[in-house]
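Asks: need coordinates for the below:
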Amino acid sequence: MTSQAMKTEKDEAAGWFAALQGEIVAAFEALEQSHSRGPLSDHAPGRFEVTPTRRTGEDGEDAGGGRMCVMRGGRVFEKVGVNISTVHGTLGQAAQTSMAARGVPGIKDDPRFWASGISLVAHMQNPHAPAVHMNTRMFWTPGAWWFGGGADLNPCIEYPEDTAHFHDTLKAHLDPHGADLYPSLKAWADEYFYIPHRKRARGVGGVFMDDRCTGNWRADFELTRDIGRAFLPAWLPLAEARCATPWDEADRDTQLRHRGLYAEYNLVYDRGTKFGLATGHDPDAVLMSLPPMAKWA
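Replies: Got it, this is the predicted structure:
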């Protein structure tokens, strides 16, 4: 692939992530506005605060940035972040070693990189409404390009029908790319979103992929877009249905303890968190995924 062709595809990918952010932010604000019954319906509807983010390279040069959209204390969302970024620069030694171990060609000889993506985490006011995570990204080095990311559901109080709807919707969006793809990416998510020191999953799973490079950029990009397209129909009906459910202090305690698991996973194991902090991106944007409140025994 020529450098000009890759620039065009980088621009297309970054544009898609920005468009998806806009669609999700609008849908979440509409959900806040429409919540008119049940707990917290008398609160003012939440609105996103939008903050530009910047990355500075090791020698102080501009290295890209993004847009952080965060809502706190709404009717439906206790805290939700929908961030995009497009950054570039030179990978540090630790990142080079990690990527070389994963088989990225030429990374030691030329450690330049470019990365663009969207990252979303929603922590809900109502313990019966499931928290959720979604991210998709494109990564480039002079020797390779790939896509990664996925979506997973994190209820503190599980409803089997919600879990089934979430997975069925993801499967419907992935099946056009191959009947074996959803089972493969589901199994990957089950492995990736596992907390070894707790010997349990952090939620009820979803789909996940990394280092996706079949050699067909267009096909891999379309798969990545369909993971993003699946998000709102997979999750929004669950939030709409559960945000009016009454809850009590026992439900809230269950929610806060479950959030502790989420925080442990993101700080100890999550690859995106480690990469963002290691490459100098805005720490507030990187750590946006952490819940506003959590509890441990």
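
Asks: hey, let's count contacts and neighbours off CA atoms from now on
Replies: Fine.

Asks: please name every helix or strand in contact with the helix or strand harbouring Arg137.
Replies: Per DSSP states H and E: Arg137 is located in strand 131-141. Contacting strand 131-141 under the criterion 3 or more Cα pairs under 8 Å, 6 or more residues apart in numbering; DSSP states H and E are the following elements: strand 112-124, strand 144-154, helix 217-242.

Asks: how about Asn135, what does it touch?
Replies: Gly117, Ile118, Ser119, Leu120, Gly149, Gly150, Ala151, Gly228 (Cα atoms under 8 Å, 6 or more residues apart in numbering).

Asks: SS state for the residue lying closest to Gly150 once chain neighbours are set aside?
Replies: Among residues not flanking Gly150 along the chain, Phe208 sits closest, at 4.2 Å (Cα to Cα, 6 or more residues apart in numbering). Three-state call for Phe208 (DSSP: H, G, I helix; E, B strand; the rest coil): strand.

Asks: what do you get for His197?
Replies: coil.

Asks: quick check: it vs His43, distance?
Replies: For His197, the distance to His43 equals 39 Å [Cα to Cα, to the nearest Å].

Asks: who's more crowded, the two?
Replies: His43 (14 against 8; other Cα atoms under 10 Å).

Asks: leaving aside the residues next to it on the chain, what's closest to that one?
Replies: Nearest non-adjacent residue to His43 (Cα to Cα, 6+ apart): Arg75, at 5.8 Å.

Asks: how many neighbours does that neighbour have?
Replies: 26.

Asks: doesn't it lie inside a helix?
Replies: No: counting by three-state DSSP, one finds Arg75 to be coil, located in no helix.

Asks: may I ask you to confirm that it is in contact with Gly38?
Replies: No: the criterion here is Cα atoms under 8 Å, and Arg75 misses it with Gly38 at 9.9 Å.

Asks: picking that back up, gap between the residue nearest to His43 and Gly178?
Replies: 39 Å.

Asks: same question for Gln21.
Replies: 27 Å.

Asks: same question, Ala189
Replies: Ala189 is 18 Å from Gly178, by Cα to Cα.

Asks: Ala250 now?
Replies: Note on Ala250: its distance to Gly178, by Cα to Cα, is 43 Å.

Asks: ranges for the strands of the stretch 151-297 of the chain?
Replies: 194-195, 200-201, 205-212 (DSSP state E, counting those that start in this stretch).

Asks: same list, these, but as a markdown table with distance to Met138 and mean neighbour count please.
Replies: Converted to a markdown table, the strands of the stretch 151-297 of the chain look like this (distance: least, Cα to Cα, whole Å; neighbours: other Cα atoms under 10 Å):
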| stretch | distance to Met138 | mean neighbour count |
| --- | --- | --- |
| strand 194-195 | 24 | 18 |
| strand 200-201 | 26 | 16 |
| strand 205-212 | 9 | 22 |
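
Asks: and this one, so I can compare the two:
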Amino acid sequence: MTTEMDQEKATASAWFRELRDTIVAAFENLEARHNEGPFADQPAGTFDVTETRRASEDGSDAGGGLMSVMRGGRVFEKVGVNVSTVFGTLGERAQSAMAARKGLPGMKDDPRFWASGISLVAHMQNPHCPAVHMNTRMFWTPHGWWFGGGSDLNPCLEYDEDTQHFHAVQKQHCDRHGTEHYPRLKAWADEYFYIPHRGRARGVGGIFLDDHNTGDWQADFGFVQDIGKAFLPAFVPLVEKRRSMAFGDAEKDAQLVHRGLYAEYNLVYDRGTKFGLETGHDANAVLMSLPPMAKWV
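Replies: I've put the predicted structure just below:
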């Protein structure tokens, strides 16, 4: 028997796939149109698409998704757009983390879960173009459901007008659901994407939302949809502005050093990386966020 929550989960999963398709098409269009400036003489990049499967201990179906990665394009040096819908039971470490964070002592009695979402990280050829991260997701257990997501900009060469544009678009989409949201989500991103051992943020911020459940599924789903819809208008104009700019060894060096900072954060602190590896998801898909090349000084 199909329940209302089953229908809502299917709706969310379909939306994440639709958003993935829209972003992949937009990025391949950027590649096709880049015909002047650095890397314009290279073949236009396209995505390699691979099906992923979540590993379950007993070998039963545990869901999966699509890993879409473009490497060595004209605009994108490496970009991954992953979408997945996975389910099963949480291991003891994940149960404990979930119980502590969400206040759910019943997780040990019924550790079933279902999760669906999209995750994106783009590392650019031209160091004047900012790297970027975005994800949106829905998580369900028998004890409740939650939405999360956000996006943040990670330039190695900062332009104030780019930062202002990125944040303005995020605010515009958040404000559709109440003007109180953007300041809270911006502050949350500033806290979440901070690297304690470096004493700095990994980029210029954005928005971050987690464990979101107001009790109104439709309203919360609409909110996370707008977080996803904000991504392309926030990011693509920055790429259009910067992709043909000339650069030299100093700018490329700054990019590689900044990528090292990005890798440190994702491997040491990122909650999504830890969850993906602990729950048996495809390791290549989980670690897709890592840059193709980085440098430490």
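
Asks: who has more neighbours out of Gln21 and Gly178 of the first structure?
Replies: Gln21 (23 against 8).

Asks: now that one: which helix or strand?
Replies: helix 3-34.

Asks: mean per-residue distance, that helix to the second structure?
Replies: The superposed helix 3-34 of the first structure is, by mean Cα distance after the TM-score superposition for the first structure, a mean 0.4 Å from where its aligned residues fall in the second structure.

Asks: elements contacting that helix?
Replies: Counting by 3+ Cα pairs under 8 Å, 6+ apart, helix 3-34 of the first structure packs on strand 77-90, strand 112-124, helix 217-242.

Asks: what about the contacts of Asn135 of the first structure, which one has the most neighbours?
Replies: Ala151 (28 neighbours).

Asks: for it, which non-adjacent residue is spatially closest?
Replies: Counting by Cα to Cα, 6+ apart, Met134 is the residue found nearest to Ala151 of the first structure once chain neighbours are left out, at 4.1 Å.

Asks: what residues does the one you found make contact with?
Replies: Ser119, Leu120, Val121, Gly149, Gly150, Ala151, Asp152, Gly228, Phe231.

Asks: make it 10 Å
Replies: When contacts are counted by Cα atoms under 10 Å, 6 or more residues apart in numbering, Met134 of the first structure touches 82, 118-122, 149-153, 206-208, 227-228, 231.

Asks: coming back round to it: the contacts of Asn135 of the first structure into TSV, with extra columns for distance to Asp109 of the first structure?
Replies: As requested, the contacts of Asn135 of the first structure are exported to TSV (distance: Cα to Cα, whole Å):
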residue	distance to Asp109 of the first structure
Gly117	25
Ile118	29
Ser119	30
Leu120	34
Gly149	27
Gly150	30
Ala151	34
Gly228	34
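
Asks: now stretch 111-125 of the first structure: which residue numbers in the second structure?
Replies: Residues 111-125 of the second structure are where stretch 111-125 of the first structure lands when matched by TM-score structural alignment.

Asks: distance from the chain centre to that stretch, please.
Replies: Mean-position distance between stretch 111-125 of the second structure and its chain equals 6 Å (Cα atoms, centre = their mean, to the nearest Å).

Asks: how is Met99 of the first structure assigned, secondary-structure-wise?
Replies: helix.

Asks: hmm, it is touching Ile107, no?
Replies: Yes: counting by Cα atoms under 10 Å, Ile107 is a contact partner of Met99 of the first structure at 7.2 Å.

Asks: I'd like the distance between Phe50 of the first structure and Thr86 of the first structure.
Replies: Careful, residue 50 of the first structure is Val; it's not Phe. From Val50 of the first structure to Thr86 of the first structure the distance is 16 Å (Cα to Cα).

Asks: ditto for Arg54 of the first structure
Replies: Distance from Arg54 of the first structure to Thr86 of the first structure, by Cα to Cα: 9 Å.

Asks: residues shared between the contacts of those two?
Replies: Ala63, Gly64, Gly65, Gly66, Arg67.

Asks: turn these into TSV, including secondary structure and distance to Thr169 of the first structure.
Replies: Listed next are these as TSV, based on DSSP: H, G, I helix; E, B strand; the rest coil; distance: Cα to Cα, whole Å:
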residue	secondary structure	distance to Thr169 of the first structure
Ala63	strand	37
Gly64	strand	34
Gly65	strand	32
Gly66	strand	29
Arg67	strand	28
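
Asks: around the residue nearest to Leu261 of the first structure when sequence neighbours are not counted, how many other residues sit close by?
Replies: Distances taken as Cα to Cα, 6+ apart place Arg202 nearest to Leu261 of the first structure, at 6.3 Å, with adjacent residues excluded. For Arg202 of the first structure, the neighbour count with other Cα under 10 Å is 26.

Asks: could you pull up the residues touching Arg202 of the first structure?
Replies: 152-156, 190, 192-195, 258-266.

Asks: repeat that with 7 Å
Replies: By Cα atoms under 7 Å, 6 or more residues apart in numbering, the contact set of Arg202 of the first structure is Asn154, Phe193, Tyr194, Ile195, Leu261, Tyr262.

Asks: now swap in Thr163 of the second structure and tell me
Replies: Going by Cα under 7 Å, 6+ apart, the list of residues near Thr163 of the second structure reads Val204.

Asks: quick one: closest of the helices and strands packed on helix 3-34 of the first structure to Lys295 of the first structure.
Replies: strand 112-124 (14.0 Å; Cα to Cα).

Asks: that closest one versus strand 77-90: what angle between them?
Replies: Per axes from the mean of the first three to the mean of the last three Cα atoms, to 10 degrees, the angle that strand 112-124 of the first structure makes with strand 77-90 is 180 degrees.

Asks: now do strand 112-124 of the first structure: everything it contacts.
Replies: 14, 17, 76-91, 130-142, 289, 291.

Asks: by how much does that strand deviate from the second structure on average?
Replies: Looks like 0.1 Å for strand 112-124 of the first structure (mean Cα distance after the TM-score superposition for the first structure).

Asks: what angle do that strand and strand 131-141 make?
Replies: 180 degrees.

Asks: more neighbours: Arg54 and Thr86 of the first structure, which one.
Replies: Each of Arg54 of the first structure and Thr86 has its neighbours counted (other Cα under 10 Å); Thr86 has more, 27 against 19.

Asks: tell me how far stretch 224-239 of the second structure lies from the chain's centre.
Replies: For stretch 224-239 of the second structure, the distance to the chain centre is 12 Å (Cα atoms, centre = their mean).

Asks: hang on, I meant stretch 70-90 of the second structure
Replies: 9 Å.
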